[in-house]
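Participant: Pasting the sequence and the predicted model now:
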Amino acid sequence: MDVELLDAPEVSKRLKRLIDKHDEIHVAVAWGYNGPVADRLLQNAHKFSSVTIGISFCQTDPNLIERLVGTKNAFIADGGSATFHPKLHYFRSGDNAEAIVGSSNFNVGGLGKNWEACIHLKGHVDSPVFKQVRACLETYRPLRRSVTAAMAKSYRLQFDAAKALRKPKNPVMPSEAAAWRQFTSPLVEMEWDTYLSAVRSSRYHELDKRLGLLRTCQRLFATVGSFAELSANEWKAIAGVIGEAQKRASGLDDHDWGWFGSMKGMGDFANRIAEQDGWLTRAVDSIPRHGDVTCAQYERFCGYFLRAFERSHRTGGVPTATRLLAMKRPDTFVCVSKPNKAGLAQALAFSPSTLDLENYWERVVEPVRASTWYNIDRPTGEEAEIWDGRVAMLDAIYYSPD
């Protein structure tokens, strides 16, 4: 028995040779791609004994699935609630057998750019290890589903839909110096009890009044299907630009609407709010009231938000945009304005002078979402209300008027 250890590029080369060389081809892999090795495989489709490819998490290229439609002994694996996850290639010609078994999937990474480790086995077909390989392949028989045109069409639709979903990034490593400082900052590592104590002991503004303001904003958003349906004064309150007379006239004088970032000095922004600008409506409506907020939704918000200022002398920026975001989703966004910017920048290890809408998600939202205090289960009582607004409430910790 010959045994050799292969890396990913060598697996790619070896598979091409074995596909051409042998009379029988058996493949069982978690995911597949539509590249050069796939081309070689399809050129030898008449040799297929069983080629079974998984489609869990929509990781397999739909173009490959379409090429397999109607191919004899080509299958999609239906693993049910379990993930079909083998990486097994077996070849046979008469008494000679070879197999490549290891970490490499039948995709771009597994056959090229990834760090992989696979064993190439070569020997007599009746060797114990090859009997085990054939027995293993046989266990997959109940999972095999023939590849039909209807299945390929349905898979492509689901694949395209899955592409829009947020996928986790790789974890930050020490070599990524700036990001590493953010993801190991005291704020990110802060426990819930410490966070709670800091919020409750804020030197500025009373906790119950802060929560009351957030509660009113959530009630306003809950009563309408679109930001456009709120009154002009309700827009001004949410945006932090409402005046005293306007508060009294519209029954909104229960709160100091300057908390979480007063925007009264932002003239162009105040004008767009007073006009109930349609682009601002689109921006705010881009952010869902419930559930996960994705980076794509944030980027859509920013695109619409900036369109509102195309004819203005000054462009809306981080303070005005994040004020709207924090009032719509206080569990996801914090309004970054002059009084809290230095504190937040220090807590999240970024330079305050470089923060803009383009990097706000990366520098603020992503490290906050990784924080210990952010990821606890929702508590009960008053703590539950704080938890619901826990990101916006960072203003209570880092606000400093000096």
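Facilitator: Cool, the structure landed.

Participant: Could you use CA atoms for every contact and neighbour count after this?
Facilitator: Noted.

Participant: ranges for the strands of the stretch 1-150 of the chain?
Facilitator: Per DSSP state E, counting those that start in this stretch, the stretch 1-150 of the chain carries strands over the ranges 2-6, 24-29, 48-54, 74-77, 87-93, 96-102, 118-124, 144-146.

Participant: list the helices and strands the second one packs on?
Facilitator: If contacts are counted by 3 or more Cα pairs under 8 Å, 6 or more residues apart in numbering; DSSP states H and E, strand 24-29 sits against strand 48-54, strand 87-93.

Participant: Strand 48-54 and that one, what's the angle between them?
Facilitator: If you take axes from the mean of the first three to the mean of the last three Cα atoms, to 10 degrees, strand 24-29 sits at 10 degrees to strand 48-54.

Participant: circling back: could the strands of the stretch 1-150 of the chain go into CSV alongside distance to Ala161 and mean neighbour count?
Facilitator: As requested, the strands of the stretch 1-150 of the chain are arranged in CSV below (distance: least, Cα to Cα, whole Å; neighbours: other Cα atoms under 10 Å):
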stretch, distance to Ala161, mean neighbour count
strand 2-6, 35, 13
strand 24-29, 23, 23
strand 48-54, 18, 24
strand 74-77, 19, 25
strand 87-93, 26, 22
strand 96-102, 31, 21
strand 118-124, 33, 18
strand 144-146, 22, 17
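
Participant: export the ones you listed to CSV and tack on distance to Leu348?
Facilitator: CSV is the format used below for the strands of the stretch 1-150 of the chain (distance: least, Cα to Cα, whole Å):
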stretch, distance to Leu348
strand 2-6, 43
strand 24-29, 42
strand 48-54, 41
strand 74-77, 45
strand 87-93, 41
strand 96-102, 41
strand 118-124, 41
strand 144-146, 50
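
Participant: A further structure is provided below for comparison with the first:
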Amino acid sequence: MKLITNTDSLKKEFKRLVKQYRNFQWAMAWASAGNELFVELIENRCKINKITVGIHFYQTHPDFIKEFIDDENVRFIEQPDGTFHPKVYLFSNEKKDWELLIGSANFTASAFTKNTEVCALVNAKDNNAEEVYQSTLQIIDSSFDQAKIFSESDWENYNTIWNIQQSKIQSLSGQYGSAKDKPKPAYKIALQTKSWNDYIDEIYDEGKSIIKRRIRVIEIAKELFQSVRHFKELDDNERKFIAGLPTNLKHTISGAEDWAFFGSMKGAGKFSKLINDNSDLISKALDEIPISGHIEKTNYDSFLEYFTEALPGNYLATSTRLLAMKRPDIFVCYDSKNNDALCRDFEINKSGMNHERYWNEIILRINDCEWYQKPTPTNAMERKISLARSAFLDSLYYEG
């Protein structure tokens, strides 16, 4: 028996086993595709006798499943009682010529490149080899019998839900997207563990008179969006108010003079022209964000598709101003007056911030914050703040 404790040795042994043996019988919790071991498996798929893969927690990549649609030798455990969690790889030529790799490693790229894994390599000459062999076969066979062959429709349904679940999986792992900087664990970031009481106390530091004015801006924006079906149906001054541009709306709506709260876009010339010209693309972008209910990444991506067609480039401040006005419960305007402090407290790198990172590293982090998840307002003002609690981060981080 041999103990394997590093990924280089694990990969080396696995490649040797794939080449040396004619018969693969495996059972593993998760699998991924696109890595070099997956490529070797496909090149040697004629050797597959029985492979059973779990799909619990949507950790198995759809590309792996797709490769084995309608394959009778590769099956998937759908929803077991508990979690299907073995990592057993039996390689054999005949009954007395076999090796077994067993331990913590799933058939994933991470397991063979960067994870900390420990596996034991057992062969037919080891003590109690026959007992180990028979027990392993029993586990593999029973797993295989419980599993099912995936059809094209099974894969399509799984792929749909897998895509939906990815943001949850990333946030649970602390990754929040594909940032190059190694993320700090969420429990060590003060902003994410801050309670509602601490959050609201910091909001109050701005002064209640300012807070009331901020609330009024949120209320006006909501009233404007609810008054029409499409952004383009608002008049010039109403659109400018939403967009954070100088407006004469104060002559007809009390409180509209504070249009610059939550991000002034006064210096954004190209954006200003689009708003003045009543861009159909900007209106279509905002149509993709529902006025209430859950916001999916697909909503955000659809918004960006129209917005960036209208204004190509990395115009985060202007796009997030619009988003924060339509859904202040979800979005915060990310601009030059608050991004230094916001990135500092989330402990993320401001350099290279773009729309994808904004969603993954800011919005998903906000969603996981204690103060965001569990608001406990005690009065009318706090209730109004709670309905715009993402946008109100500007109150905490504005440096002007």
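Facilitator: Arrived safely. Values in this document were obtained by computation on a predicted structure and should not be read as measured data.

Participant: Of the helices and strands packed on strand 24-29 of the first structure, give the one that comes closest to Val172 of the first structure.
Facilitator: Of all those, the one in closest proximity to Val172 of the first structure, counting by Cα to Cα, is strand 87-93 (27.7 Å).

Participant: Can you pull out the residues in contact with the closest one?
Facilitator: Around strand 87-93 of the first structure, the neighbours that count as contacts under Cα atoms under 8 Å, 6 or more residues apart in numbering are 18-19, 22-30, 97-106, 125, 133.

Participant: coming back round to it: and the helices and strands packed on strand 24-29 of the first structure: which comes nearest Glu244 of the first structure?
Facilitator: Nearest to Glu244 of the first structure, of all those, is strand 48-54, at 62.9 Å by Cα to Cα.

Participant: Residues in contact with the closest one: which ones?
Facilitator: 24-32, 60, 72-78, 84-85, 144.

Participant: centre of the chain versus that strand, how much separation?
Facilitator: Centroid separation between strand 48-54 of the first structure and its chain, computed with Cα atoms, centre = their mean, to the nearest Å, is 32 Å.

Participant: Show me what Gly243 of the first structure lines up with in the second structure.
Facilitator: Matched across to the second structure, Gly243 of the first structure falls on Thr247, judged by TM-score structural alignment.

Participant: I'd like the distance between that match and Ala190 of the second structure.
Facilitator: Distance, Thr247 of the second structure to Ala190 of the second structure, by Cα to Cα, to the nearest Å: 38 Å.

Participant: more crowded one of the two?
Facilitator: Thr247 (20 against 13; other Cα atoms under 10 Å).

Participant: Report how many residues lie close to the nearest residue to the more buried one once chain neighbours are set aside.
Facilitator: Spatially, and ignoring its direct neighbours in sequence, Thr247 of the second structure is nearest to Asn237 (5.2 Å; Cα to Cα, 6 or more residues apart in numbering). Under the neighbour criterion other Cα under 10 Å, Asn237 of the second structure is assigned a count of 19.

Participant: ok, the closest residue to Cys119 of the second structure other than its chain neighbours to Ile218 of the second structure distance?
Facilitator: Computed as Cα to Cα, 6+ apart, the closest residue to Cys119 of the second structure that is not its neighbour in sequence is Gly103, at 4.0 Å. Distance of Gly103 of the second structure to Ile218 of the second structure, computed by Cα to Cα: 55 Å.

Participant: Please apply the same query to Ile362 of the second structure.
Facilitator: The span separating Ile362 of the second structure from Ile218 of the second structure equals 21 Å under the rule Cα to Cα.

Participant: Among those two, which residue is more densely surrounded?
Facilitator: Ile218 (26 against 19).

Participant: Please say which position in the first structure that one maps to.
Facilitator: Under the alignment defined by TM-score structural alignment, Ile218 of the second structure is paired with Leu214 of the first structure.

Participant: Its match sits in which helix or strand?
Facilitator: Secondary structure here is read from DSSP states H and E; on that basis Leu214 of the first structure sits in helix 207-222.

Participant: Beyond that helix, next helix or strand please.
Facilitator: The element immediately downstream of helix 207-222 of the first structure (helix or strand, assigned by DSSP H and E) is helix 232-239.

Participant: Give the buried residues for that following helix.
Facilitator: Taking 16 or more other Cα atoms under 10 Å as the basis for neighbour counts, the residues of helix 232-239 of the first structure that come out buried are 232-239.

Participant: ditto for stretch 216-230 of the first structure
Facilitator: Taking 16+ other Cα under 10 Å as the basis for neighbour counts, the residues of stretch 216-230 of the first structure that come out buried are 216-218, 220-221, 227-228, 230.

Participant: same deal with stretch 244-252 of the first structure?
Facilitator: Within stretch 244-252 of the first structure, the residues that qualify as buried are 246-247, 252, counting by 16+ other Cα under 10 Å.

Participant: ditto for stretch 103-113 of the first structure
Facilitator: 103-108, 110-112.

Participant: Turn those into CSV, columns for distance to Gln346 of the first structure.
Facilitator: Formatted as CSV, the entries for those read as follows, by distance: Cα to Cα, whole Å:
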residue, distance to Gln346 of the first structure
Ser103, 42
Ser104, 43
Asn105, 43
Phe106, 45
Asn107, 42
Val108, 40
Gly110, 41
Leu111, 43
Gly112, 41
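
Participant: and which of those is nearest to Gly258 of the first structure?
Facilitator: Comparing every one of these with Gly258 of the first structure (Cα to Cα), the shortest separation belongs to Val108, at 52.6 Å.

Participant: For the buried residues of stretch 216-230 of the first structure, work out which two are farthest apart.
Facilitator: Of all pairs drawn from those, the widest gap by Cα to Cα lies between Thr216 and Ala228 and measures 17.1 Å.

Participant: So Asn93 of the second structure is in contact with Gln25, correct?
Facilitator: No. Contact criterion Cα atoms under 8 Å: Asn93 of the second structure and Gln25 do not qualify, at 11.3 Å.

Participant: need the contact list for the counterpart of Tyr199 of the second structure in the first structure.
Facilitator: Here Tyr199 of the second structure is matched to Tyr195 in the first structure, going by TM-score structural alignment. Neighbouring residues of Tyr195 of the first structure by Cα under 8 Å, 6+ apart: Trp373.

Participant: any idea how far Asp395 of the first structure is from His85 of the first structure?
Facilitator: According to Cα to Cα, Asp395 of the first structure and His85 of the first structure sit 46 Å apart.

Participant: Return the residues in contact with Ser262 of the first structure.
Facilitator: Applying Cα under 8 Å, 6+ apart, one finds that Ser262 of the first structure lies in contact with 240-241.

Participant: three-state assignment of it?
Facilitator: coil (DSSP: H, G, I helix; E, B strand; the rest coil).

Participant: what about the helix or strand hosting Leu187 of the first structure, how far off from the second structure?
Facilitator: Element membership of Leu187 of the first structure [criterion: DSSP H and E] is helix 186-189. On superposition with the second structure, the average gap between helix 186-189 of the first structure and its aligned counterparts reaches 4.6 Å (mean Cα distance after the TM-score superposition for the first structure).
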